[in-house]
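Asker: coords below, sequence missing:
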């Protein structure tokens, strides 16, 4: 970086601001998000004159070398704090800082900060000071979740952290755990601010800054498993931030940006890890791949839901769709006896072989009373929960039930499409959109359940490592609804899990997976 360049001058001004307003103070802590928020307010003249949270953290440590971080607060609401610094009482930001602390009601070991906050609030009331005079308070109220977002307490949640501390040098384990969880939080903060292009800088700067001895340590199988534990929390939170609810109304531009991010994030990670040991690359690549596929499923569903919502908002199209569906059923155009749709199943065993009929019948009944896409999809998910997921006593049984249901469900929907085509139904276009959404939605539910089961089955025991590869498969609806499973062990019983391909109104077997 050339001396006198815009970037170096910006960094110099930031370090001066930090030194002018903060000082070393043993036993004191400052919420990390709050310090960054105060910086953003001070340097708010231009977006180009700002640095991301990761760079800001490095500049703080440039001013205060060796500065540590601590997680303070109750479980589930803990926040990261800089440990060992405090704001100067003669700082122009002191009053605003104390006010924000009192608003957030932090309960930490920071006697200086919490005490000053309480004292300042009391004095302000006595003097009649208007605490709402600060221009950023409204901004904090509306953007609080975005700016204050932190990762869960990984250290407390990790069930075998103590085993690592007993097995490896205590300071080394704590250091890499804190550094990596801090790195994960930096990524979350950048994504929360919707600066997706800056994630690459966060990833690259962390992995490229590691020293050889630390690289060797984090490449150990036990530490790779610890990082995998953190990664799963990280990617779940990223998933929730980016597209927690795929039925929520979002712009097409936003969906495109998420889709582009899903394509880039794995490339960024692989580029940063290219010179690191292969076990570390493999572990990281596996977790990011699961995240990418889940995010792509949700963006696909969001796009289809957006299109289908246009149909459902048109009363005449909904009326024609219901009429055509009832016609193909009542006229016996399906390869299914029509009375099955009106039949009430009293025998659970009998219902087990006709779940797909019940799902479609309940869907038609719901469509006659509501055009809310959430209600319609909830009708499907509740049936899957009741008749496929809950009856499964283990993963093997779930795979059998899910594969059987998906085969019969896809065949039924394909049969409806064929009947509507032969009947020259006016609503075939509307049904085709609905059909694609239903296929992908069922596949997404099954895939998500398998992912949760995968996580639940892995105990992350440091004494027992499992290197079984996992094959994750998902394609958009025009290639079918797939859900994936692990590769089998050598002596595992073999059966087939059939995936389906939908080609307009034709259905055919496309792939065979072996069971666990």
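Answerer: Cool, the structure landed. The model shown is predicted, which means the values in this text are computed figures rather than measured ones.

Asker: okay, CA-based contacts and neighbour counts for the rest of this
Answerer: Will do.

Asker: Three-state assignment for residue 497, please.
Answerer: Taken by DSSP: H, G, I helix; E, B strand; the rest coil, the conformation at residue 497 corresponds to strand.

Asker: residues contacting it?
Answerer: Contact analysis of residue 497 by Cα atoms under 8 Å, 6 or more residues apart in numbering lists 399, 400, 403, 512, 513, 514, 515.

Asker: now the residues you listed as JSON lines including neighbour count, distance to residue 306 and secondary structure?
Answerer: What follows is those, written out as JSON lines (neighbours: other Cα atoms under 10 Å; distance: Cα to Cα, whole Å; DSSP: H, G, I helix; E, B strand; the rest coil):
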{"residue": "399", "neighbour count": "23", "distance to residue 306": "30", "secondary structure": "helix"}
{"residue": "400", "neighbour count": "18", "distance to residue 306": "32", "secondary structure": "helix"}
{"residue": "403", "neighbour count": "21", "distance to residue 306": "28", "secondary structure": "helix"}
{"residue": "512", "neighbour count": "12", "distance to residue 306": "32", "secondary structure": "strand"}
{"residue": "513", "neighbour count": "17", "distance to residue 306": "32", "secondary structure": "strand"}
{"residue": "514", "neighbour count": "16", "distance to residue 306": "35", "secondary structure": "strand"}
{"residue": "515", "neighbour count": "18", "distance to residue 306": "35", "secondary structure": "coil"}
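
Asker: make TSV from these and add distance to residue 178 to it.
Answerer: TSV is the format used below for the contacts of residue 497 (distance: Cα to Cα, whole Å):
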residue	distance to residue 178
399	38
400	42
403	42
512	44
513	41
514	41
515	39
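
Asker: from those, pick the one nearest residue 251.
Answerer: Proximity of the contacts of residue 497 to residue 251 (Cα to Cα) peaks at residue 403, which lies at 34.3 Å.

Asker: is it true that the closest one touches residue 485?
Answerer: No - the criterion here is Cα atoms under 8 Å, and residue 403 misses it with residue 485 at 11.4 Å.

Asker: second structure follows, compare the two:
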């Protein structure tokens, strides 16, 4: 490996041209913070994340990972890359590169032991820490929203560690599926190598997203999206001696990228990859929906979920509509899942206090014993058609569990057992998803009848029951969502993001009979209910065209 001294810099620039060049600023930053050495390695995604943070601090517009890689190789001549790590957890590393001993980047890592082990395979459990000030959590946007303003890095590291302990930072990005061309020929202008290159750079892109999310650097996700899709705000870099965006064009020209975004196998592959990515991100940010999460972190996640679809939509300007629709649907399912899981977590913490209050539990039992469950069953059976024995058993189990003053986690086990018991006859059957959804409707309707009875009796514990009902309904939804995904061999994100193209123009069914093999019979069509009321579609925004989504968001800017 050659030295990273002045020789490497002069290969790229002269002193005069370099003085005011943004590219030269980046080169100088690389030389100030990294050096070549034998027998060590640095994860490629880690270095890129360092770079993104540097750009955010210095208000420079970053380039994508591929272009940044070109710059690194120009500065550190002869640098090699290797894939290191255990199978399923491996990552690309720059072999022969390390952080300088006097670099402030050393203070971004979790501890000195992690730094001393740079030459060993990268561990997903030891990720870099963000540089930015914690005002991101204060204003609810996310860690690292503002610039560092004299805050000590040691304090920042401590605060970040405080929040990262609630994450599952050990989770890595799963392997992406093979692309299936399904016999569809490549369009004119595309070659197999283009497809292969797209797969490589998209994998790198997703790994970069995962890394910035683990570091709670939510605003950098928008930066990565803009970089990958070649978003330009009209800023020109023609005065730079080295045009980094041109390097990206050399690897995969924008014209080729546009053609690939119209190729159906690529569209299908992108959908599968995004579902895997977003599912991983959900499990990183909210590994346990019942475990207490700091309110500041919850708010940061919710605000990120609120804005991420706008970010992606804006970043994909001039990208073919087919790809945009797929990307927005997947991102919409991701955002919806984050909102639901954070709401579920909030309900769980509120209900935890109720379940730990002996006086409230005693009052709830007293009020529940006054409910006429025979009358409740008569009212609900006409709609639900539940067997009396099953309902009575659930009633007795519920009262017993309440009487035992079980913890929230024990209640979760009970609810999971109810789902397993009810859906056991449908295990392995094509009717499983429909049976699961129908059970969810029955559960919700039956519990609403019980709540109505408590309301009419002016039960003193109505508020507690209402809170518990909200939590159990939401957690039951969570359980059903995961059971259906497991039965279909998909991720919960993909199940929630399923799109029926005909829903905009055709009618849909309220409920089909459980166990019917044919979902669309003539009788079903006769019972169809329109999905449009007046002029407004009931489809969620994630299923609308990009133009509709963009217009709606502009007209309804979130507070």
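Answerer: Noted; the coordinates are in hand. Just so we're clear, the structure is a prediction, and the values are computed from it rather than from any experiment.

Asker: quick revisit: and of the contacts of residue 497 of structure 1, the nearest to residue 197 of structure 1?
Answerer: The closest of the contacts of residue 497 of structure 1, once distances to residue 197 of structure 1 are taken by Cα to Cα, is residue 513, at 37.4 Å.

Asker: next, the mean deviation of stretch 55-62 of structure 1 compared to structure 2.
Answerer: Aligned to structure 2 and superposed, stretch 55-62 of structure 1 gives a mean residue distance of 5.0 Å (mean Cα distance after the TM-score superposition for structure 1).

Asker: residue 81 of structure 2 falls within a strand, correct?
Answerer: Yes - counting by three-state DSSP, residue 81 of structure 2 is found in a strand.

Asker: nearest residue to it in space, please, no chain neighbours.
Answerer: residue 94 (4.6 Å; Cα to Cα, 6 or more residues apart in numbering).

Asker: enumerate every residue touching that neighbour.
Answerer: 41, 42, 43, 44, 79, 80, 81, 82.

Asker: run a quick neighbour tally on the first one.
Answerer: Translated: residue 41 of structure 2. 26 (other Cα atoms under 10 Å).

Asker: excluding its backbone neighbours, what's nearest it?
Answerer: In space, residue 41 of structure 2 is closest to residue 95, 4.3 Å off (Cα to Cα, 6+ apart).

Asker: which parts of the helix or strand where the one you found lies count as buried, going by neighbours?
Answerer: Following DSSP states H and E, one finds residue 95 of structure 2 within strand 91-99. Neighbour-count burial for strand 91-99 of structure 2 flags 91, 92, 93, 94, 95, 96, 97, 98, 99 (criterion: 16 or more other Cα atoms under 10 Å).

Asker: ok, then the element right after that strand?
Answerer: Under the assignment DSSP H and E, the closest C-terminal helix or strand after strand 91-99 of structure 2 is helix 112-116.

Asker: what comes up buried for that following helix?
Answerer: Result for helix 112-116 of structure 2 [16+ other Cα under 10 Å]: buried residues 114, 115.

Asker: next SSE after that helix?
Answerer: Next helix or strand after helix 112-116 of structure 2 toward the C-terminus (DSSP H and E): helix 135-138.

Asker: next one: that next one to chain centre, how far?
Answerer: 20 Å (Cα atoms, centre = their mean, to the nearest Å).

Asker: show me what it is packed against.
Answerer: Using 3 or more Cα pairs under 8 Å, 6 or more residues apart in numbering; DSSP states H and E, the elements in contact with helix 135-138 of structure 2 are helix 295-315.

Asker: circling back to that earlier point, the residue nearest to residue 41 of structure 2 and residue 35 touch, don't they?
Answerer: No - using Cα under 8 Å, residue 95 of structure 2 is not in contact with residue 35; the gap is 11.3 Å.

Asker: next, show the common contact partners of these two.
Answerer: Taking Cα under 8 Å, 6+ apart as the contact rule, residue 95 of structure 2 and residue 35 touch no residue in common.

Asker: about what we covered before: for the residue nearest to residue 41 of structure 2, give me its contacts.
Answerer: Neighbour list for residue 95 of structure 2: 39, 40, 41, 42, 79, 80, 81, 82 [criterion: Cα under 8 Å, 6+ apart].

Asker: does the third one count as helix, strand or coil?
Answerer: Put simply, residue 41 of structure 2 is strand when judged by three-state DSSP.

Asker: for it, give its distance to residue 82 of structure 2.
Answerer: 9 Å (Cα to Cα, to the nearest Å).

Asker: between the two, what contacts are shared?
Answerer: Common neighbours of residue 41 of structure 2 and residue 82 (criterion: Cα under 8 Å, 6+ apart): 93, 94, 95.

Asker: tabulate these (CSV), appending distance to residue 351 of structure 2.
Answerer: Shown next, in CSV, are those (distance: Cα to Cα, whole Å):
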residue, distance to residue 351 of structure 2
93, 46
94, 49
95, 51
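
Asker: for those, which one is nearest residue 25 of structure 2?
Answerer: Nearest to residue 25 of structure 2 among these, counting by Cα to Cα, is residue 94 at 21.2 Å.

Asker: which element, helix or strand, includes the spatially most central residue of structure 1?
Answerer: For structure 1, residue 239 is the residue whose C-alpha lies nearest the centre (Cα atoms, centre = their mean; 1.7 Å). Per DSSP H and E, residue 239 of structure 1 falls inside helix 221-243.

Asker: which elements pack onto that helix?
Answerer: helix 170-192, helix 278-312.

Asker: what about the helices in the stretch 1-150 of structure 1?
Answerer: Counting by DSSP state H, counting those that start in this stretch, the segments of the stretch 1-150 of structure 1 that form helices are 6-21, 32-42, 53-63, 94-104, 111-127, 137-148.
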